[in-house]
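1. Below is the sequence, then the predicted model.
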Amino acid sequence: MIRIINHGTYLLKGKDLLEKENAAIADRNLEPQSARKNTIAYKILSQHNTSGDNKTIKIRFDALASHDITYVGIIQTARASGLTKFPIPYALTNCHNSLCAVGGTINEDDHVFGLSAAQKYGGIYVPAHQAVIHQYVRETMTRCGTMILGSDSHTRYGALGTMGIGEGGPELVKQILEKTYDLTYPEIIAVYMKGKPRPGVGPQDIALAIIGAVFKRGFVKNKVLEFVGPGIENLSMDFRNGIDVMTTETACLSSIWTTDDKVKEYFAIHGRAESYAKLEPGEIAYYDGAIIVDLDKVVPMIALPFHPSNVYSIAELNQNLSDILRVVEEEGQKQIDNPSLQFNLTKNIDNGRLKVDQAIVAGCAGGSYENLVDVASIVENHSLGNDSLSLSVYPASQPIYLELVKNGTMAKLMTAGAIIKTAFCGPCFGAGDVPANGNLSIRHATRNFPNREGSKPGDGQLSSVALMDARSIAATAVNGGYLTPATDLDFAPANLPYSFDRKIYANRVYNGFSQPQPEKGLKFGPNIAEWPKMIALPKNLLLKVACVINDPVTTTDELIPSGETSSYRSNPLKLAEFTLSRKDPQYVERAKGVQKVELERQNYVSNDTSLLSPSLKELCAFLTSLPLEKAEEVLKETGIGTTIFAVKPGDGSAREQAASCQKVLGGWANIAEEYATKRYRSNLINWGILPFTLRNPDQIGFGVDDLIFIPNVKEKLMNGDEIFPVQVISPQGNRAIELMLTNLTKEEREIILSGCLINYYSK
């Protein structure tokens, strides 16, 4: 059902995919570089590139979007960097901390701050429960041929002709300050769709099939996916959007689709007919690879814990249940890395069937109009029962909710026993519908990382999530919680055309774009704090290894947990207390200990004290063990901080806090074999953290509390060096290794030299 072409391919007239050059191409003497310009992605990127260079591009976006666990930090950073007004439309949505259930008033305090910022700087404020961030953008801000940057990793609007990119907050700050988003020109991969999905197969099934085929191979990492081929015309817009939003889980940079009359109709329904334009590749377009999707061969899928790429067909799982679950348990136990917690899925086997405990359809992936109409068609005239299984559905926006009420869909769902809730992203990241300890939840949502659903391993809790399509979730729910593919049912989707009522937003959303009110004051709650002062990069660095993670991949959820901790993202110091709390609970204590020594060093350098503290004397002893003279003088020019080692950190969310929390606690560097995503590496750079990689992966072997001395790091960074000789000081003795800093732009080097993006702009 999915086939990968791992080399350059040509697409003729938007329909015929050629795996190698043929006579039609040879006759035109068309080189790949020239034919690449005929892709949709190349055209859009070129139109937004301000560099005049097609190798290193500098993008200015058409609009921005953030939600309520990112916009406070972004605005605070921009304020510290010279913000006066929002130069392009910027939507501040409130769909993550909507429940206002953690920390007293702090969630609603953030919302009050967001409205005051929209009024002062000319932004768009979407109150809580109106829409999840990506649905609001789809309905009101997309436009064919444009680009939108969001501070959420699932910023994907390709099916509507808009290239969406999800990044950490500092990248949005750059756009607010009318700077650029810089990257090397990305490779473009064709996603060639043919055929038509069979009844009962939904967008999540197609998405999971693609993710399962490409993620572990790293095939599309930091690349653009361009959806083409005759199969697209067989997909509705909700179906396309449902596939598109999940492309984030492939680790790609962005996505774009050909557009047609269905896209045109979508914009007309939403009162924005002028936003449509025909997008299609040129007559001969070249791609750096391809993914061929036979839509009619895709069957209902399930992504078992703990990653969206851990994909099986439901039929395969049901046929080999015990064997597959034991493998998943074994791999999952390694990820949990906590022998006191036993990951057990086989306990959910009941009479040879997998029985689940909870079912949810929600968010930007699950809460679409068509998904919920189809769920209602399946559960109609059934009872979901009064046992432990529950089914909760979250319409992605109030306009969707209203239409479902008008056409009777909500009545069908409620009569069957489903729980109807408002637009909210909580089930996706652990701030709502947290399963009971040991339970298994099936969800049409975006991720199923360890503990992302809200469980706390430090408190002895462990539950898990499997990702499925809404249709198979409904089929499972009406079958008493026993895992059932929707294709096993005699399922006929209801034909209920959608009508969008724009009055809902007109009556409630504040739209102040191009009308800033600078005389307005920002409204701060007691939890909203400024960023702490951060110093510029010193001449040398002496770093203590504060955490070592040898997992194949480390997610941003593991670096800084989601769930209730998200409520503290407006307070950098409080949030930092949760850093690595579910992966290495001792990290914060270690980092604070090192940070205390650095403050002692700064006091010594500033002549606040003329005496070396015992800790500084100890470090001088370490420095003396190196081929250096006058250790005390070297110490004055040597910043003391922490680093973490992880094999491949940064998969998942765009959250900048995965980097900023390390910085707040005195982090100066990450060391990795590679970085899982561009956005995490960018977050490190924007917070002044050196994103080192190992020149020789055989040199791993770091231990917690090892010291790493990096001499002349400032000078080497200024000179554009990419190889950094360092000394590792450990109980096993000293050793010399080499770290790498590659592909840094001049501006990125200057940001790190300044200590962080705030310092860079304040200069």
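-> Structure received. Numbering: from 1, shown residues only.
2. CA atoms for contacts and neighbours, from now on please.
-> OK.
3. where along the stretch 151-300 of the chain do the strands fall?
-> Using DSSP state E, counting those that start in this stretch, the strands of the stretch 151-300 of the chain run over residues 163-166, 181-184, 188-194, 224-228, 254-257, 284-287, 289-294.
4. just checking, what packs against the last one?
-> Strand 289-294 sits against strand 2-5, strand 188-194, with contacts defined as 3 or more C-alpha pairs under 8 Å, 6 or more residues apart in numbering; DSSP states H and E.
5. can you tell me how far the residue nearest to I106 when sequence neighbours are not counted sits from S98?
-> Closest residue in space to I106, ignoring its immediate chain neighbours: N527 at 6.1 Å, by C-alpha to C-alpha, 6 or more residues apart in numbering. Distance check for N527 against S98: by C-alpha to C-alpha, to the nearest Å, it reads 16 Å.
6. more crowded one of those two?
-> For N527 against S98, the residue with the higher neighbour count under other C-alpha atoms under 10 Å is S98, and the figures read 22 against 19.
7. wait, is that one part of a helix?
-> No: counting by DSSP: H, G, I helix; E, B strand; the rest coil, S98 falls outside a helix, being coil.
8. ok, now which ones touch it?
-> 107, 128-129, 424 (C-alpha atoms under 8 Å, 6 or more residues apart in numbering).
9. do that again at 6 Å, thanks
-> By C-alpha atoms under 6 Å, 6 or more residues apart in numbering, the contact set of S98 is A128.
10. returning to what we had before: could you dump the helices and strands packed on strand 289-294 into a markdown table with distance to K596 added?
-> Supplementary listing: these in a markdown table, determined by distance: least, C-alpha to C-alpha, whole Å:
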| stretch | distance to K596 |
| --- | --- |
| strand 2-5 | 52 |
| strand 188-194 | 47 |
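11. Of those strands, which stretch is the most buried?
-> With neighbours defined by mean count of other C-alpha atoms under 10 Å, none of the helices and strands packed on strand 289-294 is more surrounded on average than strand 188-194, at a mean of 25.
12. quick one: contacts of that one?
-> Residues outside strand 188-194 that contact it (C-alpha under 6 Å, 6+ apart) are 223-231, 287-295.
13. ok, now stretch 632-646?
-> Stretch 632-646 is touched from outside by 538-550, 598, 605, 666-672, with contacts defined as C-alpha under 6 Å, 6+ apart.
14. among those residues, which are in strands?
-> Under the assignment DSSP state E, the contacts of stretch 632-646 contribute 540-549, 667-672 to strands.
15. then this one, side by side with the first:
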Amino acid sequence: MLNITRAGVYYRNGAFLPVQEGAAAGLPAPAQAREGTMAYAILKAHNTLDSMDRLAIRFDAMASHDITYVGIIQTARASGLTEFPLPYVLTNCHNSLCAVGGTINEDDHVFGLSAAKKYGGEFVPAHQAVIHSYMRERYAAPGRMILGSDSHTRYGAYGAMAIGEGGPELARQLLNKTYDIAYPPVIAIYLTGAPRPGVGPHDVALALVGATFKEGVVKNAVMEFFGPGVASLSMDYRSGIDVMTTETACLSSVWSTDETTREHLTRLGRGESYQPQQPADGAYYDGLIEVDLSAVEPMIALPFHPSNAFTIRAFKANMADLLHQVEVDAAQQLGVQNAAPLADKIVNGQFRADQGVIAGCSGGTYQNLVRAAQILDGAAVGSDAFWLSCYPGSMPVNLELTRQGYISSLMAAGASIRSCFCGPCFGAGDVPANGAFSIRHSTRNFPNREGSKPGEGQISYVALMDARSIAATARNGGILTAADELPDVPADRPDESWNYDDSAYKARVYYGVGHPKPETELVFGPNIADWPEQVALPENLLLTAAAAIYDPVTTTDELIPSGETSSYRSNPLRLSEFALSRKDPRYVPRAKAVLELERRRRVDPTDSAVVEALDGHDGKTTGLGTFVMAIRPGDGSAREQAASCQRVLGGCANLCQEFATKRYRSNVVNWGMLPFTSPDVADWKIRPGDKLYLPNIRAAVERGDEVISALLIQSGKETPVQLFLPNMTQEERDIVLAGCLINYYAR
């Protein structure tokens, strides 16, 4: 199914040569041959520097949704924003329901519309489109680069390179700054064959994620898709695979283009944006993943990660053991004990799910919902416990599904049709019952992602599956069924497209790109608050561990929960109350206690409580703060609040073996925190209350030191340790020295 080569290869005449054979074949050195990749051409066209070793990128367009755009605009506004210098799309697909928090969610939407008018942006009202569906339809095209404040910003199937980042990186673009990174590795994803009937894009995606994530095969790299198998896939199918590349921890993705791409762009009314795009003969890649599409089977990713992937066939053969491991993971990761055993879901040797969801940027495409409707046509979900919800990704998709009768078929089968909304992906819609098991064609199944609150003893489970197998399961009343088990499952055709009608957008979307109205007043609701002031890095730091997490990976959902926190994303102080609440409920009071001492220190360094806390260090030059220790933090969402909430509570550093994603590390730096790493951190057995003393830390950052000498203080014992700040750019150091990105721009 998949074959992975972790060494460099050349692509020549439709085959791959090991790097050591390049010279004998007359090929140039890898540094030159890398110029033959599609990624190189796109990055070069957007790089503002002469060298390609380090990149300073300006994007063609940006997108944010309604739990990120307020903070981004507030950051940029505090730093001197006068108008949007590039097309900036504000969608409203996360806090669409406005179901909790009084008026505050809709207040954010009103603010967004006023900002689009004032600064010249594009505003997509609630229920019109999922952010990524909209950007595919309106902006993605070969050769373009798009930046989004959502981790699943992936439009590679259109030949574009898109990157999901935290809000400060978008604020930088709004201030005419650049996105600065080292030139990334580029990994070839070579597709052959064609999918079998019943095998959908999520099956291919989960097979890829399962094979790559745990070993970091494509971490912070660009995944470049090409090969004869691409021609066997429709645009919807390609996008369904592409959007899930985020779960591999890659930086971005890009696909070759062909007549299918041209035809689809023409249907979208943007045929002129098409251009052919293929790797050059002799292109060099830093690694290779060969995927035989015809060998992919229907997949299931068990809780609590998309990489926990198995074929449905293998899951059925080992249900008891695999479900027991899920229970072990639930107890270890969530702290939920004595939950109802998952073995109860096995009835007469068959696994019974409780809920199905087909939604969002990965599930809510036209082709996915057509397949689901065809599989369910003439059948019924039934009146027992199992239920099914379907969320079209955009109003144009919804219109065409309705006109072709597929919405009617789904409704007649008992499926619930919902609006264009991202909620089920992050726990704000279709939350399962306690103990229930949900199968979803959505992007993630992290702990708590479905909306449960383990801290209150609740637990439910999400497994990822393709829409085709979810529909097959629904057809059998919730009994887990792979779509290829059905005798009559329809095939996916590469020429399967749909008629695009954007009349719903024209009736509701505010198109203000390039037409700012500076006289417009921003509309502030009572929950929209400015960022609290942050202070510059002091000469020395005495940091207290406010949390220590020893899980192999810590997700951004665990650092700041999704779901119920969405209503407070525009209010940094209220949101910070939720920081690490599902992982360590004592984190916030610990951090607040140290923050209060630091505030008192800045007023009076001789305050008796401050003197006691400083333990003999000079209060005039030594700041007090907190740090979070984790083994590998930051997997998952791009949300900046995973870092900013720590900073609001007085956080000054993260300490880890490595950062799970580049985007989380960027958020840590942009919020003025030191991104420390150490390969030995797990051996130090840090616990909350332990301290790190960092003498002369400001001078070390100013000098550009990558090795920092510190003292680890545990139960009164001081141990010298070395911390590392690898690959920090001068600008990153300046941001940390200033205290945060806003301070850096203000200076």
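-> Ah, there it is. This is a predicted model, so every value here is computed, not measured.
16. which stretch among the strands of the stretch 151-300 of structure 1 comes nearest M534 of structure 1?
-> Between M534 of structure 1 and the strands of the stretch 151-300 of structure 1, the shortest gap by C-alpha to C-alpha is with strand 181-184, which sits at 23.2 Å.
17. Which stretches in the stretch 1-150 of structure 2 count as helices?
-> Listed in chain order, the helices found in the stretch 1-150 of structure 2 under DSSP state H, counting those that start in this stretch are 30-33, 38-46, 69-78, 104-119, 131-138.
18. how many neighbours does E747 of structure 1 have?
-> Residue crowding around E747 of structure 1 was assessed by other C-alpha under 10 Å; the count is 11.
19. Next: the one 4 residues further on.
-> One way to gauge burial is a neighbour count; for I751 of structure 1, by other C-alpha under 10 Å, it gives 23.
20. And for F491 of structure 1?
-> Taking other C-alpha under 10 Å as the neighbour definition, F491 of structure 1 ends up with a count of 15.
21. which stretch of helix or strand covers it?
-> F491 of structure 1 is part of no helix or strand, with elements assigned from DSSP states H and E.
22. That one matches what in structure 2?
-> F491 of structure 1 maps onto V489 of structure 2 when the alignment is built from TM-score structural alignment.
23. Same question for the longest helix belonging to structure 1: list its buried residues.
-> When structure 1 is parsed with DSSP state H, its longest helix is helix 587-605. Going by neighbour count (16 or more other C-alpha atoms under 10 Å), the buried part of helix 587-605 of structure 1 is 587-588, 590-592, 594-598, 600-602, 604.
24. starting at the chain centroid, how far to it?
-> Its chain's C-alpha centre lies 32 Å from the corresponding centre of helix 587-605 of structure 1 when counted by C-alpha atoms, centre = their mean, to the nearest Å.
25. Name the surrounding residues that touch it.
-> By C-alpha under 6 Å, 6+ apart, helix 587-605 of structure 1 touches 546, 636, 640, 665-666.
26. what do you get if the cut-off is 7 Å, keeping everything else the same?
-> For helix 587-605 of structure 1, the surrounding residues in contact (C-alpha atoms under 7 Å, 6 or more residues apart in numbering) are 546-547, 577, 579-580, 609-610, 615-616, 636, 639-642, 665-666.
27. Past that helix, which element shows up next along the chain?
-> Where DSSP H and E defines the elements, the next helix or strand beyond helix 587-605 of structure 1 is helix 614-624.
28. what angle separates that next one from strand 540-549?
-> An angle of 100 degrees separates the directions of helix 614-624 of structure 1 and strand 540-549 when computed by axes from the mean of the first three to the mean of the last three C-alpha atoms, to 10 degrees.
29. Check which helices and strands helix 614-624 of structure 1 sits against.
-> Using 3 or more C-alpha pairs under 7 Å, 6 or more residues apart in numbering; DSSP states H and E, the elements in contact with helix 614-624 of structure 1 are helix 631-636.
30. Secondary structure element holding G625 of structure 2?
-> Following DSSP H and E, one finds G625 of structure 2 within strand 622-630.
31. same thing with P395 of structure 1?
-> Secondary structure here is read from DSSP H and E; on that basis P395 of structure 1 sits in neither a helix nor a strand.
32. who touches the aligned partner of it in structure 2 in this structure?
-> In structure 2, the residue matched to P395 of structure 1 (TM-score structural alignment) is P392. With contacts taken as C-alpha under 7 Å, 6+ apart, P392 of structure 2 has the following neighbours: 359, 364-365, 398, 419-420.
33. next one: C95 of structure 1
-> Taking C-alpha under 7 Å, 6+ apart as the definition of contact, the neighbours of C95 of structure 1 are 67-68, 128-129, 131-133, 423-425.
34. Can you add neighbour count and distance to N479 of structure 1 and give these back as JSON lines?
-> What follows is the contacts of C95 of structure 1, written out as JSON lines (neighbours: other C-alpha atoms under 10 Å; distance: C-alpha to C-alpha, whole Å):
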{"residue": "H67", "neighbour count": "25", "distance to N479 of structure 1": "37"}
{"residue": "D68", "neighbour count": "27", "distance to N479 of structure 1": "37"}
{"residue": "A128", "neighbour count": "22", "distance to N479 of structure 1": "34"}
{"residue": "H129", "neighbour count": "21", "distance to N479 of structure 1": "31"}
{"residue": "A131", "neighbour count": "29", "distance to N479 of structure 1": "31"}
{"residue": "V132", "neighbour count": "28", "distance to N479 of structure 1": "30"}
{"residue": "I133", "neighbour count": "30", "distance to N479 of structure 1": "33"}
{"residue": "A423", "neighbour count": "29", "distance to N479 of structure 1": "27"}
{"residue": "F424", "neighbour count": "29", "distance to N479 of structure 1": "27"}
{"residue": "C425", "neighbour count": "27", "distance to N479 of structure 1": "27"}
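35. Kindly indicate which of these lies nearest A445 of structure 1.
-> Distance to A445 of structure 1 across the contacts of C95 of structure 1 (C-alpha to C-alpha) is lowest for C425, with 9.0 Å.
36. How much space separates the closest one from G641 of structure 1?
-> The span separating C425 of structure 1 from G641 of structure 1 equals 36 Å under the rule C-alpha to C-alpha.
37. likewise Q595 of structure 1?
-> Distance check for Q595 of structure 1 against G641 of structure 1: by C-alpha to C-alpha, it reads 6 Å.
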